[in-house]
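Novice: Okay, structure incoming, though there's no sequence with it:
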């Protein structure tokens, strides 16, 4: 009883209830919530501290930023859902909050889009600066040595390098990206390599234009750190994978290069192994291997982690039901 009273007491304040409504829409940084709520950051931070102490939020410091995510499991998650279900959707304060939230998200996406359009011509040079690229690519290929795929889908395809890399193993390949300039560069690259069974298309990787269970291989290469909700991309990858299909993810290990956020629109400064593994397992995937790739001694660059996951041929009924429900909700 004491725990329930503590939870209800933490929620029982207008600003804190508004915060829960906002976080029900996805992860936000403290500064973003300050903008949406039109309150000072110290005041918002105090409310966030009280909610976190009641175990209602997951708090994730990252460089100079702190991100918050709503607790969704356990008693806390059930109480939050029950209360939020009773919140009137036409409340004027909340309507204004959600309007400002949409503006914050639009600004965030515009910054990322402007960066991609500006950086497209320098994409390969940027990636070489950030990581041991050739070694990462070799590890990705080794992870599926001897396998052949009917359809390979690359999420956030950039200039099409992943399509080119797996072309010998894929009968057909499609890349998805939101940047028209990137797509133009990818098409030029694929034309030069003669990959006649490969194509790219403009689409949102969080709402893919593909049917369920259609892909044999999905790759997500250096994309997750740009996304405000990276787990949503993994959810979509799991949705489109065939049973027995493979998901390959390559992204930065945790680091402290804050300038990448400011200069290159990185939303996340790398990912712990278990965080990505948990997301994969949440959507019915089995992580078979996790490998760390660091620059050689004396060389610059950031460490990269490669995750290999598969969608089992047969899954427990509970997992199948969860996947179905997640598709209906989305």
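Specialist: Happy to help now that I have it. Please read these numbers as outputs of a predicted model, since none were measured by experiment.

Novice: use CA for all of it now, contacts and neighbours both
Specialist: Fine.

Novice: Tell me the secondary structure at residue 204.
Specialist: coil (DSSP: H, G, I helix; E, B strand; the rest coil).

Novice: again with residue 243
Specialist: Going by three-state DSSP: residue 243 is strand.

Novice: Repeat that for the one 5 residues further on.
Specialist: Counting by three-state DSSP, the backbone at residue 248 sits in strand.

Novice: all helices for this structure, in order.
Specialist: Under the criterion DSSP state H, the chain contains helices at 2-11, 14-23, 30-37, 41-53, 74-86, 92-119, 123-130, 133-143, 161-166, 180-193, 230-240, 259-264, 273-282, 317-329.

Novice: how about those helices in JSON lines, adding mean neighbour count?
Specialist: Formatted as JSON lines, the helices of the chain follow (neighbours: other Cα atoms under 10 Å):
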{"stretch": "helix 2-11", "mean neighbour count": "15"}
{"stretch": "helix 14-23", "mean neighbour count": "19"}
{"stretch": "helix 30-37", "mean neighbour count": "19"}
{"stretch": "helix 41-53", "mean neighbour count": "17"}
{"stretch": "helix 74-86", "mean neighbour count": "14"}
{"stretch": "helix 92-119", "mean neighbour count": "15"}
{"stretch": "helix 123-130", "mean neighbour count": "14"}
{"stretch": "helix 133-143", "mean neighbour count": "16"}
{"stretch": "helix 161-166", "mean neighbour count": "20"}
{"stretch": "helix 180-193", "mean neighbour count": "18"}
{"stretch": "helix 230-240", "mean neighbour count": "23"}
{"stretch": "helix 259-264", "mean neighbour count": "13"}
{"stretch": "helix 273-282", "mean neighbour count": "16"}
{"stretch": "helix 317-329", "mean neighbour count": "12"}
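
Novice: what's the closest of the ones you listed to residue 212?
Specialist: Of all these, the one in closest proximity to residue 212, counting by Cα to Cα, is helix 230-240 (4.5 Å).

Novice: Now do that closest one: everything it contacts.
Specialist: With contact meaning Cα atoms under 8 Å, 6 or more residues apart in numbering, helix 230-240 is reached by 205-208, 210-215, 218, 224, 247, 276, 279-280, 283-285, 311, 323, 327.

Novice: Stretch 309-329 now?
Specialist: Contacts of stretch 309-329 (Cα under 8 Å, 6+ apart): 238-239, 241-248, 280, 283-289.

Novice: for comparison:
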């Protein structure tokens, strides 16, 4: 049974006209503070203050979206609070102000949608659009990839296997850490991935025959390997003629923070990677854009091909 004090708190929360207007709009769709301002014609501080109270109550939550935060109704609202909101929502759904807010939001949606493409021209990489996430784009592009007989060196717990396996004739996940190997076996069994094996081994000495791979991958794993130069020599040995090497690692840095993640090396220079890829042709090595958040780690990608 709900306590009388709690019930009073719920009713006081829902008795405020501005909070009620906010809830009706958020019940229809998730919105940012800027969108709520434009719809309600109220100041940012007023709206933010009411949103904070609604969030504290557990009725709404917010999710980061670029530089903004989008507020939405929670699906796990406490039973008695949900019942109180349901009753108040039903009583106020046809209120003149509620209908006017909905109509205003609909008109703003039409206006903003018409100008969205023009507005984001030149900054599309920093704007959110449904489905246009880096994860979705990368997975889509990956559909074009064909890795043949692939060796993923430093595969960890096999988190990339689900993406890589459908594009491989055979995928071998290599890692020296027993806990990671056990987790990879469990993951691959659970996903029922065919043609995937897990091999416990260090990157410097992989117990596989010469020229057995069409591709060798180091996906942010080189910085964990004790002797990275030896690991790349081993990759050259394993590659069949025409086989391809991909190394994704960190640019050389001076951030001690990386050691907290078990890194043995503070990144590498392009000159180091190119030097360790001796024996391969078409060697390309270039840095990627730095991460937006401090300490702004930057990745380095090297690709190369073994002569036929």
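Specialist: Thanks, I have the structure now. On a predicted model such as this, the values are computed, not experimentally measured, just so you know.

Novice: do you know which of the helices of structure 1 lies nearest residue 307 of structure 1?
Specialist: helix 273-282 (7.8 Å).

Novice: Now find how far off-centre the closest one is within its chain.
Specialist: 11 Å (Cα atoms, centre = their mean, to the nearest Å).

Novice: what angle separates it from helix 230-240?
Specialist: 40 degrees (axes from the mean of the first three to the mean of the last three Cα atoms, to 10 degrees).

Novice: name the helices or strands packed onto helix 273-282 of structure 1?
Specialist: helix 230-240, strand 286-293, strand 304-310 (3 or more Cα pairs under 8 Å, 6 or more residues apart in numbering; DSSP states H and E).

Novice: Where does the first one end up in structure 2?
Specialist: This points to helix 230-240 of structure 1. The aligned range for helix 230-240 of structure 1 in structure 2 is 228-238, by TM-score structural alignment.

Novice: can you check stretch 6-13 of structure 1 too?
Specialist: Stretch 6-13 of structure 1 maps onto no residues of structure 2, going by TM-score structural alignment.

Novice: coming back round to it: superposed on structure 1, what's the mean shift for the match of helix 230-240 of structure 1?
Specialist: Compared with structure 1 after the fit, stretch 228-238 of structure 2 shows a mean deviation of 0.4 Å (mean Cα distance after the TM-score superposition for structure 1).

Novice: Tell me how far residue 298 of structure 2 lies from residue 153 of structure 2.
Specialist: According to Cα to Cα, to the nearest Å, residue 298 of structure 2 stands 21 Å off from residue 153 of structure 2.

Novice: So if I had to pick from these two, which one is more boxed in?
Specialist: When residue 298 of structure 2 and residue 153 are compared for neighbours, residue 153 comes out ahead with 28 against 17, by other Cα atoms under 10 Å.

Novice: Quick one: map the more buried one onto structure 1.
Specialist: Residue 153 of structure 2 maps onto residue 155 in structure 1, by TM-score structural alignment.

Novice: Wait, that match touches residue 177, no?
Specialist: Yes. Counting by Cα atoms under 8 Å, residue 155 of structure 1 touches residue 177, with 6.8 Å between them.

Novice: Can you work out which residues contact both of the two?
Specialist: Joint contacts of residue 155 of structure 1 and residue 177 (Cα under 8 Å, 6+ apart) are residue 205.

Novice: ok, residue 193 of structure 1 - contacts?
Specialist: So residue 193 of structure 1 contacts residue 164 (Cα under 8 Å, 6+ apart).

Novice: Give me the distance between it and residue 220 of structure 1.
Specialist: Distance of residue 193 of structure 1 to residue 220 of structure 1, given as Cα to Cα: 21 Å.

Novice: State the distance from the residue nearest the centre of structure 2 to residue 162 of structure 2.
Specialist: By Cα atoms, centre = their mean, structure 2 has its centre lying nearest to residue 135, at 6.1 Å. Per Cα to Cα, residue 135 of structure 2 is found 14 Å from residue 162 of structure 2.

Novice: for residue 289 of structure 2, same thing?
Specialist: Distance from residue 289 of structure 2 to residue 162 of structure 2, by Cα to Cα: 26 Å.

Novice: got it, and residue 113 of structure 2?
Specialist: Taking Cα to Cα, one finds residue 113 of structure 2 at 36 Å from residue 162 of structure 2.

Novice: next one: residue 154 of structure 2
Specialist: Remark: distance between residue 154 of structure 2 and residue 162 of structure 2 (Cα to Cα) = 16 Å.

Novice: picking that back up, list the contacts for the match of residue 153 of structure 2?
Specialist: Per Cα under 8 Å, 6+ apart, neighbours of residue 155 of structure 1: 175, 176, 177, 205, 218, 219, 220, 221, 223.

Novice: Kindly present those as TSV, with separate columns for distance to residue 319 of structure 1 and neighbour count.
Specialist: Formatted as TSV, these follow (distance: Cα to Cα, whole Å; neighbours: other Cα atoms under 10 Å):
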residue	distance to residue 319 of structure 1	neighbour count
175	28	28
176	27	22
177	29	22
205	23	22
218	20	26
219	22	24
220	23	22
221	26	23
223	26	20
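
Novice: any idea how far the residue nearest to residue 243 of structure 1 when sequence neighbours are not counted lies from residue 232 of structure 1?
Specialist: Using Cα to Cα, 6 or more residues apart in numbering and skipping residues adjacent in sequence, the residue nearest residue 243 of structure 1 is residue 313, 4.6 Å away. According to Cα to Cα, residue 313 of structure 1 and residue 232 of structure 1 sit 22 Å apart.

Novice: those strands in the stretch 1-150 of structure 2, which residues are they?
Specialist: With DSSP state E, counting those that start in this stretch, the ranges of strands along the stretch 1-150 of structure 2 come out as 31-32, 60-65, 68-73, 148-153.

Novice: Output the residue interval of structure 1 matched by the first one.
Specialist: It stands for strand 31-32 of structure 2. Counting by TM-score structural alignment, strand 31-32 of structure 2 lines up with no residues of structure 1.

Novice: what's that strand in contact with?
Specialist: Against strand 31-32 of structure 2 from outside (Cα under 8 Å, 6+ apart): 25, 68, 69, 70, 71, 72.

Novice: what's the counterpart of the last one in structure 1?
Specialist: What that stands for is residue 72 of structure 2. Looks like residue 72 of structure 2 stays unaligned there (TM-score structural alignment).

Novice: wait, isn't residue 72 of structure 2 in contact with residue 24?
Specialist: No. Using Cα under 8 Å, residue 72 of structure 2 is not in contact with residue 24, being 10.8 Å away.
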